[in-house]
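Student: Here is a sequence with its predicted model. Questions after.
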Amino acid sequence: MFESRELSASVEAARDVYAPDVQVLDCDRDFETLPPAQAEDLGLLVNSLEPASYPSAWLPDDAPTLLARYVSSDLTIGMPGDGSVVWTRQTEPPLVIVKPRVEGSPDAFVDFLLAEAFVQLDLEVPEQFLGFFEDEYRALDQAVSLGPNSTYQVAAALFDGWVGLQTREVFAGWHDDHPELAAAWQDAGTRLEDRVSGLPRAVARGETEFADATELACAAIKHAIELPAPFAALDTDAYRDHGPEYAIKWAEKTFDSLAE
């Protein structure tokens, strides 16, 4: 199911800088969360498995089943919304896993996704949003007047945006040492600009759900493109510095405004 992935020269150079010990694997089956048996199979490829676990008290009673599984002692790699490339520190050495859904994507974009994973590992950000919100996830759940799955989506998006505030500072410095990756980063941002600028109109017309809009806007933060209200308030040093507390206040203010 897994095999070592051959890396381009630019990705190899990025790995040497940010995550020299990481193994990069191709997975022959697509997944959101790796099935338990396949996750355990990774033990044949690494030195050890170190499943993460969190207090179940951090979750609201109606949390999605997968999130409840994630806080348990089960080895859970990948969660809905993680995208085409996932990484984990629940193995030694850490792993980056490429899903088959990348097929058909431009090689330069896939290279960027791999380099992004290395940077995130180097920054030592949490693996999933629950490690970011911790026991404040209940407060976010109270602030977001949506169902449990949409609340999950908003939480994952807010975490992605917070990570993006940090990674984009690294990406912006790539022009000299990693020009191919810098170009891919900028190109991906350019492709998002029109979609992001039209989000308020799409939400107002009912063409886009608010959780989907939050996901797209927060994904754009790492590309340093201009965000419309109310998402522009997340593109700030205050969010980078204050994290969950700021995210919850943003959610409270935003959903109060939507209810008016």
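Tutor: That came through fine.

Student: switch to C-alpha atoms for all contacts and neighbour counts from now on
Tutor: Will do.

Student: quick one: residue 188 is in a strand?
Tutor: No - counting by DSSP: H, G, I helix; E, B strand; the rest coil, residue 188 falls outside a strand, being helix.

Student: which ones are touching it?
Tutor: For residue 188, the contact set (Cα atoms under 8 Å, 6 or more residues apart in numbering) comprises 109, 223.

Student: Over to residue 120?
Tutor: 163, 167.

Student: Where does it fall, secondary structure wise?
Tutor: helix 107-123 (DSSP states H and E).

Student: residues touching the closest residue to residue 28 other than its chain neighbours, list them.
Tutor: Distances taken as Cα to Cα, 6 or more residues apart in numbering place residue 1 nearest to residue 28, at 5.3 Å, with adjacent residues excluded. Residues in contact with residue 1 (Cα under 8 Å, 6+ apart) are 27-29, 38.

Student: For residue 154, which non-adjacent residue is spatially closest?
Tutor: Nearest to residue 154 is residue 211, by Cα to Cα, 6+ apart, at 5.4 Å.

Student: can you tell me how far the one you found sits from residue 3?
Tutor: 35 Å (Cα to Cα, to the nearest Å).

Student: picking up where we left off before, past the helix holding residue 120, which element shows up next along the chain?
Tutor: Per DSSP H and E, the first helix or strand lying C-terminal to helix 107-123 is helix 130-133.

Student: Residues touching that next one, excluding its own?
Tutor: So helix 130-133 is contacted by 126, 137, 159, 243-244 (Cα under 8 Å, 6+ apart).

Student: Next, report how far it is displaced from the centre of its chain.
Tutor: For helix 130-133, the separation from the chain centroid amounts to 12 Å (computed by Cα atoms, centre = their mean, to the nearest Å).

Student: Touching, residue 161 and residue 232? I think so.
Tutor: No - using Cα atoms under 8 Å, residue 161 is not in contact with residue 232; the gap is 11.0 Å.

Student: And here is the other one:
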Amino acid sequence: MFETRTLPSDLESVRDEYASGALVLDVAGDFDTIPPEAAENLGLVVESLSPAAYPVEWLPDDAPQQLRRYASSDFTIGMPGDGTVTWSRQTDPPVVLVKYRAKGTPDDFLDFLIAEAFVQAGNDEIPEHFLPFFGEQYRDLAAATPLGPSETYQVAAALYEGWVGLHTREAFASWEGDHERLHDAWVDAGGRLDDRLSNLPRLVALGRLSFAEATEFACSAVKHGRDLPAPFSALDTAAYRDHGPSYAVKWAEKTFAQLAADDDAASGGESDSAADDADSA
């Protein structure tokens, strides 16, 4: 199921700098989460396995079952929203896993995604998933939103990705001149986001994107250093980089309170207009 991937020289250099010893493996099948019995096959290619587990008290009562399994002692590699390339420190050495779906990804961009995984996996301050990032504050985030459990998961994953991007984009920018191909792939991918970023508020207002989808898109742009529209621009700040989950929870509280106030104002305006029409009749 796992096959060692041959890396070009610039990727080998990035691995040596950020995550020396990490294994890059092509995965024969596609997955969000590798079944535990299949994930244990990683033991054949790494020195040891160290399954992570987290307190169930961190989870709201309606947390998705997949998140509950991730928090348990089951050996869980990969979660929904991880993307084409994912990584884990639950093995020694760490592993970077390239999913089967990567076969349709342009080579330079795929190599950037692998390089990004090296930068993340090699930074011990970056947790492997949003659950250890939020910790017990995940319940606070869920309480701060009017969303269902699946959309709350989506927002949490997006907020985590944005925070990670604040910690990694300086590395990507530094590759100019040294790892030009990877730097160019990073710049090109960011530039492709700009048109949709500028239209995010309108797309949400028109119902063409959910708030969770818009948050996901905006936060994916943080690592590229793109300009974000409000209210997402508040996530591209030193305060978020420094305060992480507590800042994210406060952002969610303020954002959803403002959205509710805007809805009330709009409803009030419609009621006033209807009353005026009735009076004139």
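Tutor: That came in fine, so what should we check first? Note that the structure is predicted; figures quoted are calculated from it, not measured.

Student: circling back to that earlier point, generate a ChimeraX selection restricted to the buried subset of the contacts of residue 1 of structure 1.
Tutor: To isolate the buried ones among these in ChimeraX, judged by 16 or more other Cα atoms under 10 Å, type:
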select :27
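
Student: Pick out whichever of the contacts of residue 1 of structure 1 sits closest to residue 174 of structure 1.
Tutor: residue 27 (28.2 Å; Cα to Cα).

Student: I'd guessed that closest one sits against residue 98; true?
Tutor: Yes - using Cα under 8 Å, residue 27 of structure 1 makes contact with residue 98 at a distance of 6.0 Å.

Student: which other helices and strands contact the helix or strand harbouring residue 258 of structure 2?
Tutor: Per DSSP H and E: residue 258 of structure 2 is located in helix 238-280. For helix 238-280 of structure 2, the packing partners by 3 or more Cα pairs under 8 Å, 6 or more residues apart in numbering; DSSP states H and E come out as helix 130-134, helix 137-144, helix 149-174.

Student: Where does the first one end up in structure 1?
Tutor: Mapped onto structure 1 with TM-score structural alignment as the criterion, helix 130-134 of structure 2 occupies residues 129-133.

Student: Contact partners for the spatially most central residue of structure 2?
Tutor: Centroid-nearest residue in structure 2: residue 161, 3.2 Å away (criterion: Cα atoms, centre = their mean). The neighbours of residue 161 of structure 2, taking Cα under 8 Å, 6+ apart as the test, are 219-220.

Student: ditto for residue 223 of structure 1
Tutor: 164, 168, 185-186, 188-189.

Student: go on, residue 101 of structure 1?
Tutor: Counting by Cα under 8 Å, 6+ apart, residue 101 of structure 1 has contacts 30, 84.

Student: do you know how far it is from residue 18 of structure 1?
Tutor: 25 Å.

Student: how would you label residue 97 of structure 2: helix, strand or coil?
Tutor: Quick answer, by three-state DSSP: residue 97 of structure 2 is strand.

Student: How much space separates it from residue 27 of structure 2?
Tutor: 7 Å.

Student: Mean deviation, stretch 152-160 of structure 1 versus structure 2?
Tutor: Between stretch 152-160 of structure 1 and the aligned residues of structure 2, the post-superposition mean distance stands at 0.3 Å (mean Cα distance after the TM-score superposition for structure 1).

Student: From the chain's centroid, how far away is that stretch?
Tutor: On Cα atoms, centre = their mean, the centre of stretch 152-160 of structure 1 falls 8 Å from the chain's centre.

Student: Provide the aligned range in structure 2 for that stretch.
Tutor: Counting by TM-score structural alignment, stretch 152-160 of structure 1 corresponds to residues 153-161.

Student: about what we covered before: in terms of contact, does the residue nearest to residue 154 of structure 1 touch residue 150 like I think?
Tutor: Yes - at 5.9 Å, residue 211 of structure 1 counts as touching residue 150 under the criterion of Cα under 8 Å.

Student: what's near enough to touch residue 163 of structure 2?
Tutor: Residue 163 of structure 2 touches 235, 240-241, 244, counting by Cα under 8 Å, 6+ apart.

Student: hang on, the earlier thing: the helix holding residue 258 of structure 2 versus helix 137-144: what angle between them?
Tutor: Angle of helix 238-280 of structure 2 versus helix 137-144, following axes from the mean of the first three to the mean of the last three Cα atoms, to 10 degrees, is 10 degrees.
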